[in-house]
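Asker: sharing a sequence plus its predicted fold:
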Amino acid sequence: MYKLKYYQLSLLKTDWKSGISVFLVALPLCLGIALASGAPLFAGLLSGIIAGIVVTLLSGSEISVSGPAAGLTVIVATAIKDLGSYQGFLVAVILAGFLQIALGYLKAGRFSAYFPESVIKGMLVAIGMVIILKQIPHALGDDQDYEGEFEFEQSSDNQNTITELIRSVIDFNDGAVLIAITCLALLIVWDFASKKNITFFKLFPSSLAAVLMGVGINELYKLYAPTLYLGNSPIHMVSIPIFKNLNDFSKALVFPDFSFLTNPQIYSIAITLAVVASLESLLSLEAGDSIDPQKRISSSDKELIAQGVGNTLAGFLGGLPVTSVVVRTSANVYSGAKTRMSSLVHGFLLLASVFLIPSLMNKIPLSALAAILLMVGYKLAKPSIFFKVYKEGYDQYIPFAVTVLVIIFKDLLFGIFIGTFVGLLFVVFTNFRSVISVVRDGNNVLIKFNKDISFLNKPRIKNILMDLKEGDDVFIDGSRANFIDHDIYTMLYDFKRSSKARGIELTFKKVNRKIQGDINQYEADVETLH
């Protein structure tokens, strides 16, 4: 009862506004991703509705928002082409959903905790920068590429992010530019006024104001400046399929063809979808937790189950596979969402846009929505974030910077894995440095093993022993090392045998292995040893 009241208060206070903002961000993405995947446009909207309502209710997070994901478009498009049937592909989506549910019950969500914080920060900043780079063309009226395309290499037109930017700057649309600039200026002013606690600006959602402004300007074009009017070309506008009656709607629904269960390709596609969708969801969950003002910790296992249920339902009803999505989640947080009610509002608004007001939705210029996404991108990639991470040290900044660059110039998952690998290299390097400590006081030298020693520490120990000088009195303390690798033990034994000839006094404390025993008592067969 308390929980229900909490959600009601949050919905009435803030979540209805943030739900509208997320809806306006999600709407073009659902359509664009469906277009890029080679699926029916309605499939993208259907997945957005399922994710917004069903996944939200089951989610392990209060602020995560799910929907069809740009990161799956290449996999989906290739699968549909290889199978030669969208109905067959839906069977793979259902199987992927079952696999995700199983992963959730097997507690596989714990693996999300292994991604370093520097990499998660880099992912958020990179996505912010990609949003900006990808939305500038839409703000300039270059709408040839679908909304939601985040890879550097653009499969739709064989351009890339940089060449697309150049093309859009050279050949921009005056009407779209004016709408984008006006809406962006409105959003900046609105944000400033809201921070000054001016009541109206705090109560009314800025994204809705920007969209209304964009629609208004475009309608004025129609009356007074027809050459600037964007509605003459659907490419510049939101384009929701319009159902005139129930018959049209029934024709739009696509159901799975279970005869494809005999096709071995179905199972490899399902596994690929399950793994990639789960990774994207877990990464988005970690990212959402990192920017959540209340610093809540989401249940990754519960999230996997929620995503699995969503994908199973999407497959049965003809939708695209869904994941938790960083762009929608970020828009949700930065628009002031407090609970899952915001995502639920966005789901019901997607439902209403399809069945109640599609004609009105189709009056929204993409340049107006680009202004909203540009603001989201800026908030994710503020310059202050770079300075903050830089001050945390090179072991944080370098994995962060690598993640940012690889995501921008390649794609999300590749950037995450490369950034994590670089982060692990720093962990290994730091660990190597801290395993062994050396203190010299004149000719007295203390070599201390602070933890277990493996063969990976061999180069450092070798250099330390080589640097010892004639007349040194060396004390090697292995009392903190529960395990000493055979290679290290052998090296120390060799050094022990040759130390007197070099004029070095050597003392060992608790340097031992289970088989060979204490190095002070160990006498190896020299021929066998070498």
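Answerer: Alright, I've got the coordinates.

Asker: going forward, measure contacts between C-alpha atoms and count neighbours the same way
Answerer: Noted.

Asker: residue contacts, Val474?
Answerer: 444-447, 504-507 (C-alpha atoms under 8 Å, 6 or more residues apart in numbering).

Asker: are any of the residues you listed buried, and which?
Answerer: 445-447, 504-506 (16 or more other C-alpha atoms under 10 Å).

Asker: ok, those residues vs Leu45, which is closest?
Answerer: Checking the buried ones among the contacts of Val474 against Leu45 by C-alpha to C-alpha gives Ile447 as the nearest, at 65.0 Å.

Asker: can I assume the closest one is in contact with Asp477?
Answerer: Yes - contact status for Ile447 versus Asp477: in contact at 6.2 Å, counting by C-alpha atoms under 8 Å.

Asker: try this one next to it:
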Amino acid sequence: GPAAGLTAIVFAAVLQLQSYELFLCAVFIAGLTQLLLGILKAGFIADYIPTSVIEGMLAAIGITIILKQLPEAFGFHKQKWSELLDAEDGISFSFLNEAFHHIHYGVLLITLLGLAIIFFWQSSYAKKINKLPSGLVVVLVAVSGVLIYKYFYPHLELEQAHFVQIPIAKSLSEFGSHFLFPNLKGFTMPEVWIIGIEIAIVASIETLLSIEAIDKLDPHKNVTPTDVELRAQGIGNIANGLLGGMPITSVIVRSSANMNAGAKSKASAILHGVLLLICVVSIPHYLNWIPKAALAAILIATGYKLCNPSKFKQVLKVGGWSQFVPFMVTIIAVVATDLLKGVCMGLLVSIFYILKRNMHAPFYFQRSVYSTTQIIKIELAQVVSFLNKASIKAALDVLPAHTYLVLDASQNEYIDYDVIELIREFQEVKAQERHIQIAMIGFNIRYKLKQTITESELLSTLAYLDELPKRFAGNHQQLIQQLKQKME
């Protein structure tokens, strides 16, 4: 089926169109749109996702994986477990009590054995034998366990619902009958185009988020070319639409499982697809022997790696509260809603902290006192945007009366129009009311700002002062040192 972020969209789209064949036209359109986005190099969007949000998304996916696999791991009734997770009144502890009284111990034993194998495989004791992927060993041991149950412990034997279930075609014609093809009438329907573009946007965003997260997980720190990924995925979805498949996206779970198995290149993804095709076509009978508990163990181990408790400590220790709060909001929101909504909530919180930091970032403030005369210098940063307006306004509002203000823009390359208007308003009204003399350095003439005193006039005013600065505070002393030298 589709990735988690697309599940609701696919379900709603099929219901709306009332035809899977019409829906396939939307998948084709989605692929075409993604291909166009890749050609237009829209993949740069991924570079603007904060690390705290990506880390939170990864941890949330890990928690979600574990929660979703608990029914398979314990042998619970899956439908009732879904009702529990989706309950409006919170978790029903009576149901939890009932669920734990209906554990299938045969299933649980396979799960625990699978987890033990996976974690043992990661230890130093397994160096000589861990060339085999741990997941493969778990599946082989689980199938062996099922046979042991059948012949020696019938009370632990698993029901059919606890096994992988793949349809078995008895002939090539029956296998071919499983394929559906698009109804070309769909390309003339506006609602099909709207659904196709919606799928493309959601799939592309989820892909870019996944790519950013996967690159962080990669021990070799390879960088995925986002535009190439969008183009490739677009071609894949075009083919899917033509052959009856559902839309695809990049998925963190499968990619991280691939990396955990030792994969180092895109050849592993291609081989993954080839092996799936061969297995489904040639050995579906044997695949149906695999207990779901074995796959649950593999996924739970993968989920634990994504939401390892050490990650929470690391984010708080390295990034502080400004990183930890968006991290936690993203986790809670993704688990409670879905990936896209959760990431959007995390981004909003992250933007709040960015705005808060910008309150102090656009300038350096320093003050020197010569006898009874104060010089205040505000040195503007390289880029001053409208986001910095509030902090600059706050700094100007607290300037004492009868002072000299030096506004230094010598290092600045861009000042937003809103900030220029703020400075002009301060010059024309508040500075005159408080008798503040303003000297401006480095401002572009296109801003048309008038200064009330030049730098040379400021130096002349200070020349008569024979007392050295009594007090000094600030980060940048260049202008004040020049003033001292000229005074001497």
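Answerer: Good, I have the coordinates. Every value quoted in this text rests on a predicted model; they were computed, and no experiment measured them.

Asker: can you show me the strands along the stretch 201-350 of structure 1?
Answerer: Ranges of strands within the stretch 201-350 of structure 1 are 322-324, based on DSSP state E, counting those that start in this stretch.

Asker: aligned to Leu465 of structure 1, what sits in structure 2?
Answerer: Under the alignment (TM-score structural alignment), Leu465 of structure 1 pairs with Leu396 of structure 2.

Asker: go on, Val119 of structure 1?
Answerer: Val119 of structure 1 maps onto Val53 in structure 2, by TM-score structural alignment.

Asker: its match: neighbour count?
Answerer: 30 (other C-alpha atoms under 10 Å).

Asker: so what does the helix or strand harbouring it touch, helix or strand wise?
Answerer: Assigned by DSSP states H and E, Val53 of structure 2 falls within helix 51-74. Other helices and strands packing on helix 51-74 of structure 2, by 3 or more C-alpha pairs under 8 Å, 6 or more residues apart in numbering; DSSP states H and E, are helix 78-85, helix 105-121, helix 190-217, helix 292-306, helix 321-336, helix 339-358.

Asker: quick check: the match of Val119 of structure 1 touching Leu347?
Answerer: Yes - under the criterion of C-alpha under 8 Å, Val53 of structure 2 makes contact with Leu347 at 6.6 Å.

Asker: overlap in contacts of these two?
Answerer: Pro326.

Asker: all strands for the stretch 351-488 of structure 2, in order.
Answerer: Under DSSP E, counting those that start in this stretch, the stretch 351-488 of structure 2 gives strands at 363-370, 373-380, 383-384, 404-408, 414-415, 437-441, 472-473.

Asker: quick one, which of those strands gets closest to Ser250 of structure 2.
Answerer: Once the strands of the stretch 351-488 of structure 2 are compared by C-alpha to C-alpha, strand 383-384 is nearest, at 36.0 Å.

Asker: mean per-residue distance, that closest one to structure 1?
Answerer: Here the mean offset of strand 383-384 of structure 2 against structure 1 after fitting is 4.4 Å, by mean C-alpha distance after the TM-score superposition for structure 1.

Asker: burial count for Ile418 of structure 1?
Answerer: For Ile418 of structure 1, the neighbour count with other C-alpha under 10 Å is 17.

Asker: which residues touch whichever residue in structure 2 pairs up with it?
Answerer: By TM-score structural alignment, Ile418 of structure 1 lines up with Met345 in structure 2. Listed by C-alpha under 8 Å, 6+ apart, the contact partners of Met345 of structure 2 are 329-330, 333.

Asker: neighbour-wise, which of those leads?
Answerer: Thr330 (33 neighbours).

Asker: any idea of the angle the helix holding Val53 of structure 2 forms with helix 78-85?
Answerer: 140 degrees (axes from the mean of the first three to the mean of the last three C-alpha atoms, to 10 degrees).

Asker: how about helix 51-74 of structure 2: buried residues?
Answerer: Buried residues in helix 51-74 of structure 2, counting neighbours by 16+ other C-alpha under 10 Å, are found at 51-74.
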